[in-house]
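Let me see the structure of the following:
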Amino acid sequence: MSAVAGAKEVAVTDYPATPILETLRRNLEENLEAEGRAKIAVYGHQWGVLDDCFAEEHARRYTRVLAADCLWMAHEHENLARSMVHFLSDSPDARVYVVAGFHTGRAKVAPFFEETVPEVGLEVASIYEMNAEGKRRAWAKERDGGREDVTERKKWCVLARLRRRR
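From the prediction side, this is the model:
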């Protein structure tokens, strides 16, 4: 989407396993015209590993970082956030966009925003929840006293914009 929307340069990353990266490349080949693909490079990146060639060459390079459905492994929140900060430009209008479903539970997602984000030097610029029909509601780290209905919970995503803490 970034390339289609006019980004000058796009880095698509995922866990550095050959089958995953080959699938990403094949998807780009099958779904984008050559002009759009020319702006995109696929890289393997393990969250929190900031001393490999990709991480060193692209530090503080991107004004937009998109993290989609990356919050389901709570034990990786700190590594994910460290990577976000590492790649995010120092520009005052640089942002990290996060979208995540609650399929593994709100209790796994909430600590990322409530604890990890401030610990790594980021802050929430905006955050809300949205369902598939486009209905929005306020972000809540807990609903229904923690007894949120699983079926209802899965209908919603959290959307957030993060920035470097000022």
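
Every contact and neighbour count from this point should use C-alpha atoms.
Noted.

ok, Arg82 - how many residues close by?
A count of neighbours around Arg82, defined by other CA atoms under 10 Å, yields 21.

isn't it right up against Gln46?
No: when contacts are counted by CA atoms under 8 Å, Arg82 is not listed as touching Gln46 (11.0 Å).

May I have the distance across stretch 14-23, first residue to last?
10 Å (CA to CA, to the nearest Å).

now that stretch: how far from the chain's centre is it?
Centroid separation for stretch 14-23 versus its chain: 17 Å, with CA atoms, centre = their mean, to the nearest Å.

neighbouring contacts of it?
Val42, Tyr43, Gly44, His45, Gln46, Trp47 (CA atoms under 8 Å, 6 or more residues apart in numbering).

Tell me the one among those residues nearest to Ala34.
Set against Ala34, the nearest of these by CA to CA is Val42 (14.8 Å).

Also this sequence, please, to line up against the first:
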Amino acid sequence: MILSDLLYTHPSLVHSKYVLELGCGTALPSFLSAYQGAEMVLATDYDEESVVRVLKENVGRAVREVLKGGGKVRGVGYTWGHSPDDLFDYLPNGVDSFDVVLLADTLWDPLSHSDLAKSLSTTLSRNQESRVIVVAGLHTGRERIMDFVKKARRVGLDVVRPSETMRLLWDGLEMVDEPALEEVLARRSTEDVQADEWTSHILELELASDHEEQEPSSPHSTANPSIIHSRGPRLTGRRRKFVAYESLRPEEAKERGGIHLRNRWMTIWSLGWGVQ
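Model prediction:
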């Protein structure tokens, strides 16, 4: 839902581009991409008959009822790590890869990271403007993100600075004050600071609980509207510094109402070719 909100309010991320979604589930980000004028969208999920059947039904319904027959979106099965040749068959002549790849909550299983990174390396267009847009929760721990970044680096991808679009969203949110964390970070060696520079490119945002509503006066609800008011995860309008290690936020291991405190936070970030 959060990725869909981002695409809804920032259409330039996908407009006139060839878009691929991996592990799409309900494929809502794919539908939003088509709605926002993507040149062509391919929504993919695990290549199993029942999964693909439901995906194609969802795509067909969206094309008829939401896109009014005008959206260039297809739903197909694809297993990460396998050859993407069948995916390329859906692209027009002269196009052999995708400008944007979408990942929404696909990092929870570390055993799939290598295959996912391999698929990114074979489907993402090899130019400096191409992006993998990632939305990842913290419900399975911060190390999941760090593990995946390592796998992505092995195929030539890296976390890149937020686009101007994402930075405008980020700068409009309230920063959580964490003096204890800042004190710990200030004691790090120069080598550690340089090694963790990539973490500054990851936007960490707070999710609202079911009973919370965003304040109408928050900067995020007017100048930077990033919420579709419907059922699903919503943002509170607060942000904080992303850190890669659980040990830097030991309070996140605690539970409230049976839910880990880290589950209240999620991340938005992008991968591109090489360090930028």
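
now the contacts of stretch 14-23 of the first structure as a markdown table including secondary structure, neighbour count and distance to Leu88 of the first structure?
Output for these, formatted as a markdown table (DSSP: H, G, I helix; E, B strand; the rest coil; neighbours: other CA atoms under 10 Å; distance: CA to CA, whole Å):
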| residue | secondary structure | neighbour count | distance to Leu88 of the first structure |
| --- | --- | --- | --- |
| Val42 | strand | 15 | 17 |
| Tyr43 | strand | 17 | 16 |
| Gly44 | strand | 17 | 17 |
| His45 | coil | 19 | 15 |
| Gln46 | coil | 17 | 16 |
| Trp47 | coil | 19 | 14 |
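
what does stretch 15-22 of the first structure correspond to over in the second structure?
Residues 46-53 of the second structure are matched to stretch 15-22 of the first structure when aligned by TM-score structural alignment.

in the matching stretch, what's buried?
Tyr46, Val52 (16 or more other CA atoms under 10 Å).

swap in stretch 85-96 of the second structure?
Leu87, Phe88, Leu91.

and these, which of them are in helices?
Among the buried residues of stretch 85-96 of the second structure, the residues falling in helices (DSSP state H) are Leu87, Phe88.

would you list every one of the helices in the stretch 1-150 of the second structure?
Taking DSSP state H, counting those that start in this stretch as the test, the helices found in the stretch 1-150 of the second structure are 2-9, 28-35, 49-65, 85-88, 113-123, 143-154.

quick one: Asp132 of the first structure from Ala160 of the first structure, how far?
If you look again at residue 132 of the first structure, you'll see it is Ala, not Asp. With CA to CA as the criterion, Ala132 of the first structure and Ala160 of the first structure are 16 Å apart.

what about these two, which has more around it?
Taking other CA under 10 Å, Ala132 of the first structure and Ala160 do not tie; Ala160 has more neighbours (20 against 9).

which SSE is the closest residue to the more buried one other than its chain neighbours in?
The shortest distance from Ala160 of the first structure to any non-neighbouring residue, by CA to CA, 6 or more residues apart in numbering, is to Ile127 (4.2 Å). Assigned by DSSP states H and E, Ile127 of the first structure belongs to strand 122-131.

I'd like to know which elements that strand is packed against.
When contacts are defined as 3 or more CA pairs under 8 Å, 6 or more residues apart in numbering; DSSP states H and E, strand 122-131 of the first structure packs onto strand 136-138, strand 156-164.

Among these, show me which one is buried the most.
Among these, strand 156-164 has the highest mean neighbour count (mean count of other CA atoms under 10 Å), at a mean of 21.

Pipe the helices of the stretch 1-150 of the second structure into JSON lines and attach distance to Val184 of the second structure per row.
Shown next, in JSON lines, are the helices of the stretch 1-150 of the second structure (distance: least, CA to CA, whole Å):
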{"stretch": "helix 2-9", "distance to Val184 of the second structure": "31"}
{"stretch": "helix 28-35", "distance to Val184 of the second structure": "38"}
{"stretch": "helix 49-65", "distance to Val184 of the second structure": "46"}
{"stretch": "helix 85-88", "distance to Val184 of the second structure": "47"}
{"stretch": "helix 113-123", "distance to Val184 of the second structure": "30"}
{"stretch": "helix 143-154", "distance to Val184 of the second structure": "19"}
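
Tally up the residues packed near the corresponding residue of the first structure for Ser83 of the second structure, please.
Matched to the first structure by TM-score structural alignment, Ser83 of the second structure sits across from Leu50. Other residues near Leu50 of the first structure come to 19 when the count uses other CA under 10 Å.

mind checking how far Leu50 of the first structure is from Ala132 of the first structure?
Taken as CA to CA, the span from Leu50 of the first structure to Ala132 of the first structure is 35 Å.

now swap in Gly6 of the first structure and tell me
Gly6 of the first structure is 25 Å from Ala132 of the first structure, by CA to CA.

Likewise for Glu152 of the first structure?
12 Å.

go on, Ala3 of the first structure?
24 Å.

Skipping its backbone neighbours, what lies nearest the spatially most central residue of the first structure in space?
Centroid-nearest residue in the first structure, with CA atoms, centre = their mean: Ala67, separated by 1.0 Å. Using CA to CA, 6+ apart and skipping the chain neighbours, the partner closest in space to Ala67 of the first structure is Val98 (4.8 Å).
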